[in-house]
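>>> how would this look folded up:
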Amino acid sequence: MSRHPTRIPGATAAALLSLLCGCVKKSEYDALQVENQTLQTRVDETNHALVQSQADFSALQVQMRQYLTVQAQLQKTQQDFKVSQDEFTALKSRFDHFRTQHRTAMVGKRYAQLNLDDGKVLHQAEITAVSADELSIRHADGIAKVALAKSSPDLRMEACYDPQEASEKAREKTMAKSRETPARPSPEPVKAAPVPVPAPLPASPARSPVEALRTQLATQRQLLNAEYHELAAKNSAALRGVEWNSSQPEASPLLNSLSGSRAVLGISRLQVQRNAILATLQQLRELDPAAR
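Here you go, the predicted structure:
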């Protein structure tokens, strides 16, 4: 509410002064004039303070509206993040199921010859077991356990090899072995020496946000690659000759050009996964501009 400064009209003030001049002494008149001037100054100061208060109140109202806008944006961002988390969890569950199926299907496969990354060649090879970090293979010269990291690109792709998963699996095996205490029979009834308890392995340091996003990005790309290969197997004629970038599947022309409009059931699902990868990549580049 705006208020106008309160002032005494000039004519009224002059009339009052004329009446006072006839009734009071000059000294009293001068004192009344000074008092009137003082009161008028206070009125002016009060009016100025009121105007300033109104301006401050208007500024506070603007800030309050801005705060409410930011709060609404934050709530929407939190909701979007929750939806993305749920979608990622669902995709991760599907990928885990897909990976388990692939590894199970590998058991029993036979190869006349297997060429490993370290140069070894296994003849008449048959896969007997597949885990996150290694393969068990029966071959012409016996049985071998081969680390997936040292097997071959084709075997790693077929087994959905994940370095992070393999590292965690190897750590679990090491800790399990460290808890085992081998029993050694003593040839003579001598006092058994105390068995030293192995020191526990140092806990792995908490992953930084960059490492967590890199792991999430790798998993999302593996999911997209697996989904594409499954779709290509069902639509081999429609997708024959299509270029696919396995290292950066989100950049594949199938998902980023007019070729993505092919009438193939499932392309839209691949594009949803592509969008999730792009969102993760954007978050990663905000922390690490060199990330790809």
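>>> Going by C-alpha atoms from here, please, whenever you check contacts or count neighbours.
Fine.
>>> Can you classify residue 138 as helix, strand or coil?
What DSSP: H, G, I helix; E, B strand; the rest coil gives for residue 138 is strand.
>>> do residue 196 as well
Residue 196 ends up coil, using three-state DSSP.
>>> what's the answer for residue 37, then?
What three-state DSSP gives for residue 37 is helix.
>>> Can you report how many residues neighbour it?
Residue 37 has 12 neighbouring residues, counting by other Cα atoms under 10 Å.
>>> same deal with residue 134?
21.
>>> Could you do residue 217 as well?
Residue 217: 20 neighbours (other Cα under 10 Å).
>>> Packing partners of the strand or helix carrying it?
With secondary structure defined by DSSP states H and E, residue 217 is part of helix 209-234. Counting contacts by 3 or more Cα pairs under 8 Å, 6 or more residues apart in numbering; DSSP states H and E, helix 209-234 packs against helix 26-106, helix 267-287.
>>> for the ones you listed, which one ends up most surrounded?
helix 267-287 (a mean of 16; mean count of other Cα atoms under 10 Å).
>>> For that one, what is the distance to the chain centroid?
Using Cα atoms, centre = their mean, to the nearest Å, the mean C-alpha position of helix 267-287 is found 11 Å from that of the whole chain.
>>> I have a second one here; can you model it like the first so I can compare?
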Amino acid sequence: MSRHPTRSLPVTAAVLLLMGGCVKKSEYDALQIENQTLQTRVDETNHLLVQSQADLSALQVQMQQFVVVQTQLQKTQLELTQSQDQLKALKSQFDQFRTQRRSAMVGRKFPVLNLDDGKVLRDAEITAVSAEDVSIRHADGLVKVAFAKTTPDLRWEACYDPLEALEKSREKTLLKTRETESRLVREQASPPQSPAPSTAMPALNAVEILRTQLASQRQALNTDYQALAAKNPAALRGVEWNASQPEASPLLNTLSGSRAVLGISRLQAQRTAILATLQQLRELDPAAR
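Below you'll find the predicted structure:
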């Protein structure tokens, strides 16, 4: 019943003849080229789409990781804040405990009190306690002793801390320096009215004020240096320091003081202030040192 394949050849030939009569071969070739070009663009677009989807997936993974890191950071910041609050509360409790300990020492009596510096106080009674020293009334009078020179038991009872003592001493010295500077400014702004024969008195008064200010500034500089040396013992070991004229110490010189020790710049600023005061003093008293 099936037809022989060779009988379909005339039909195929007829179709080709019809197509050849409707479309030119050049136009057909152009359409084929355009079709191939479009197919290439479609393939490239599909490739770009696949690549973009891969990039999007990678970005989504990174975003998830970022969210995890951000959450962890927020948790860590919260823990840090809580730790800081706990530390602040503990410090407040310790300060209160230390104050109570020192207050409880007042009124304590000793038949004989042997100090670390070799002094012996008889019928001794503690009258006042601070971070730096203790006031003691004894058979021969009243004395104020630095805690470093008292006894291990007294230092333990008072929760003595050398750094705290240095800081308190520095604060007191700076306060005295500011008070002296303020008094000097007031006296210079409003010179006292005096008769002609005593015109030299204001100058003499200014000299004494400047000398007091210079001594306070030098004491403050020595105190800050001691605190810095306590914090940096290795870096400042063997450093030459002139306690009587600290502003002349080689450490504060711009060349020899170039070592990387945190706090040197503060000492150098104090040195500059001392030199300014010393220059004012020498204008009134050339022999001043």
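>>> can you list the helices and strands packed on helix 209-234 of structure 1 in TSV and add distance to residue 201 of structure 1?
Shown next, in TSV, are those (distance: least, Cα to Cα, whole Å):
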stretch	distance to residue 201 of structure 1
helix 26-106	28
helix 267-287	30
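>>> report the angle between the axes of the strand of greatest length in structure 1 and helix 26-106?
Looking across structure 1 with DSSP state E, the single longest strand is strand 121-130. Strand 121-130 of structure 1 and helix 26-106 are oriented at 120 degrees to each other (axes from the mean of the first three to the mean of the last three Cα atoms, to 10 degrees).
>>> Name the residues that touch strand 121-130 of structure 1?
Under the contact criterion Cα atoms under 8 Å, 6 or more residues apart in numbering, strand 121-130 of structure 1 has outside partners 103-104, 106-115, 135-141, 159.
>>> how big's the offset between it and structure 2?
Taken over the aligned residues, the distance from strand 121-130 of structure 1 to structure 2 averages 1.7 Å (mean Cα distance after the TM-score superposition for structure 1).
>>> In that strand, which residues are buried?
When burial is assessed from 16 or more other Cα atoms under 10 Å, strand 121-130 of structure 1 yields the following buried residues: 122, 123, 125, 126, 127, 128, 129, 130.
>>> Out of the helices and strands packed on helix 209-234 of structure 1, which is closest to residue 217 of structure 1?
With Cα to Cα, the closest approach to residue 217 of structure 1 among those belongs to helix 267-287: 6.3 Å.
>>> what range in structure 2 does that closest one sit on?
Per TM-score structural alignment, helix 267-287 of structure 1 has no counterpart in structure 2.
>>> helices or strands up against that helix?
Packing partners of helix 267-287 of structure 1 (3+ Cα pairs under 8 Å, 6+ apart): helix 209-234, helix 253-256.
>>> at 10 Å what do you get?
When contacts are defined as 3 or more Cα pairs under 10 Å, 6 or more residues apart in numbering; DSSP states H and E, helix 267-287 of structure 1 sits against helix 26-106, helix 209-234, helix 253-256.
>>> Mind checking those helices for the one nearest to residue 287 of structure 1?
The minimum distance between residue 287 of structure 1 and those falls on helix 209-234, with 6.7 Å, by Cα to Cα.
>>> what about that closest one, distance to the chain center?
Centroid displacement of helix 209-234 of structure 1 relative to its chain, using Cα atoms, centre = their mean, is 15 Å.
>>> May I see the buried residues of that helix?
Neighbour-count burial for helix 209-234 of structure 1 [16+ other Cα under 10 Å]: 210, 213-228, 231-232.
>>> do the same with stretch 15-22 of structure 2
Within stretch 15-22 of structure 2, no residue counts as buried by 16+ other Cα under 10 Å.
>>> repeat for stretch 176-189 of structure 2
Applying 16+ other Cα under 10 Å to stretch 176-189 of structure 2 flags 176, 177, 180, 181, 184 as buried.
>>> Excluding chain neighbours, what is closest to the fourth one?
Leaving aside its sequence neighbours, residue 181 of structure 2 sits nearest to residue 213 (Cα to Cα, 6 or more residues apart in numbering; 7.0 Å).
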